[in-house]
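K.L.:
Take this sequence and fold it.
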Amino acid sequence: MSQFIDYGNLMHDAMRGLIQKVLENVQRDGLPGSHHFFITFDTLHPDVEIADWLSDRYPGEMTVVMQNWFEGLDVTNDGFTVRMKFGGTPETLYIPYDAIITFVDPSVEFGLRFESQEHDDETEDADDAEAPMAEDVPQEPIEAEVVSLDSFRK
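P.N.:
As a prediction, this is how the structure comes out:
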């Protein structure tokens, strides 16, 4: 049993659950009003499924916009599949929630940002400078454009 509550991962799980619920609503009812999403994801995530030419063009991360044309949205507990056009060519994408880096709905100024939780020593030193924490508590940085956990850190 762990010696501490892993708030970082618990919050990430909650935020991914929120994205799932939003996408389930869109799957059922379509996008309401002027809502639209900018979803940035890690193209190198092992469970991401995109066309080879897209992964070659976007090695590392890619942002898709769910707004004017998309179809076949299929939301599951682990991720979602959607068909979108790239340069007029329709492509099917599978994006697991774990691969999402940012989820933004600019129509209502809402956004979530997931920070990587894998750090080497140099990265941890840089993170410690931004948000100092007690030495015996592992730091797992979480930032969000709308919801920031930094205000709860001591």
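
K.L.:
C-alpha from now on. contacts and neighbour counts both.
P.N.:
Fine.

K.L.:
Next up, the contacts around L31.
P.N.:
Q67 (C-alpha atoms under 8 Å, 6 or more residues apart in numbering).

K.L.:
For the helix ranked longest in the chain, buried residues please.
P.N.:
Of all the elements of type helix in the chain, the one with the most residues (DSSP state H) is helix 7-29. By 16 or more other C-alpha atoms under 10 Å, the buried positions in helix 7-29 come out as 8, 12, 15-16, 19-20, 23-24, 26-27.

K.L.:
One more: stretch 37-54?
P.N.:
Neighbour counts over stretch 37-54 (16+ other C-alpha under 10 Å) mark 37-43, 47-49 as buried.

K.L.:
Strands of the protein, residue ranges please.
P.N.:
Defined through DSSP state E, the strands belonging to the chain, from first to last, are 37-42, 61-66, 70-75, 79-86, 89-96, 100-105, 110-113.

K.L.:
before we move on, the earlier item: residues touching the longest helix of the chain, excluding its own?
P.N.:
Helix 7-29 is contacted by residues 32, 73-77, 79, 97-98, 103, 112, 114, 140-142 when judged by C-alpha under 8 Å, 6+ apart.

K.L.:
and this one, so I can compare the two:
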Amino acid sequence: MPDTPPDTIAYGRLMHRAMRGLIQTVLQDVADHGLPGEHHFFVTFDTRHPEADLAPWLIDRYPEEMTIVIQHWYDGLEVDDEGFSITLNFGDNPESLRIPFDAILTFVDPSVEFGLRFETRGAKSDDPEDDPPPPDGDERRTRADDTAEPPAVRDAEVVSLDRFRKPH
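P.N.:
From the prediction side, this is the model:
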């Protein structure tokens, strides 16, 4: 993302940093005290991120992005300022993963219908016309004030939970 001119407040970048800080705080609390009640997380991340560390067979299987579930069985959750490490079970094979906060694409806690999606801007322009349209049913709202925000300044947003729901 290009540098923000000195006479402009980088709301998108500030919100992005704040929401990643929220995830860090939540995961640190889980590392310290365990998952409370029915809480559980779906975390989708970019497996191509240079600081993501996962087994080669997982990279082969998920060459672009991967969604993990932190719920019933996990071990060794460690959180720091840059990301988190966790061991998860993949078909009776425990695997350690290192996920930088900057690699997270979505963070969802379906037990309380909370979710964030982080837009990756990389090589994209800041022109809203270049952004893809939001998915159907997408809520372009923040939990803080529940007002719509223009897509051009968004780096994080509340996501629709429909894709994580099990069919009845």
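
K.L.:
Got a TM-score for the pair?
P.N.:
TM-score of the superposed chains, computed with TM-score structural alignment, normalised by the length of structure 1, equals 0.82; 139 aligned residues with a C-alpha RMSD of 2.3 Å.

K.L.:
rewinding a little: how far off strand 37-42 does the longest helix of structure 1 point, in degrees?
P.N.:
Interaxial angle of helix 7-29 of structure 1 relative to strand 37-42 (axes from the mean of the first three to the mean of the last three C-alpha atoms, to 10 degrees): 130 degrees.

K.L.:
Please report how far the most centrally placed residue in structure 2 lies from P50 of structure 2.
P.N.:
Nearest to the mean C-alpha position of structure 2, counting by C-alpha atoms, centre = their mean, stands T106 at 3.0 Å. Taken as C-alpha to C-alpha, to the nearest Å, the spacing of T106 of structure 2 relative to P50 of structure 2 amounts to 18 Å.

K.L.:
To which residue of structure 1 is H40 of structure 2 aligned?
P.N.:
With TM-score structural alignment as the criterion, H40 of structure 2 lines up with H36 in structure 1.

K.L.:
for T67 of structure 2, same thing?
P.N.:
Checking TM-score structural alignment: T67 of structure 2 goes with T63.

K.L.:
Next, count neighbours for its match.
P.N.:
Other residues near T63 of structure 1 number 17, with proximity taken as other C-alpha atoms under 10 Å.

K.L.:
From M11 of structure 1, how far off is the closest residue to it other than its chain neighbours?
P.N.:
In space, not counting the residues next to it along the chain, T63 of structure 1 is nearest to T40; the distance is 4.0 Å by C-alpha to C-alpha, 6 or more residues apart in numbering. In this structure, T40 of structure 1 and M11 of structure 1 are separated by 19 Å, where distance is defined by C-alpha to C-alpha.

K.L.:
just K21 of structure 1 next, same as before
P.N.:
With the distance defined as C-alpha to C-alpha, K21 of structure 1 ends up 15 Å from M11 of structure 1.

K.L.:
go on, T63 of structure 1?
P.N.:
T63 of structure 1 sits 23 Å away from M11 of structure 1, going by C-alpha to C-alpha.

K.L.:
Run through the residues that contact the residue nearest to the match of H40 of structure 2 when sequence neighbours are not counted.
P.N.:
In space, H36 of structure 1 comes closest to Q67 once its chain neighbours are excluded; the distance is 4.8 Å by C-alpha to C-alpha, 6+ apart. Contacts for Q67 of structure 1 (C-alpha under 8 Å, 6+ apart) come out as 31, 35-37.
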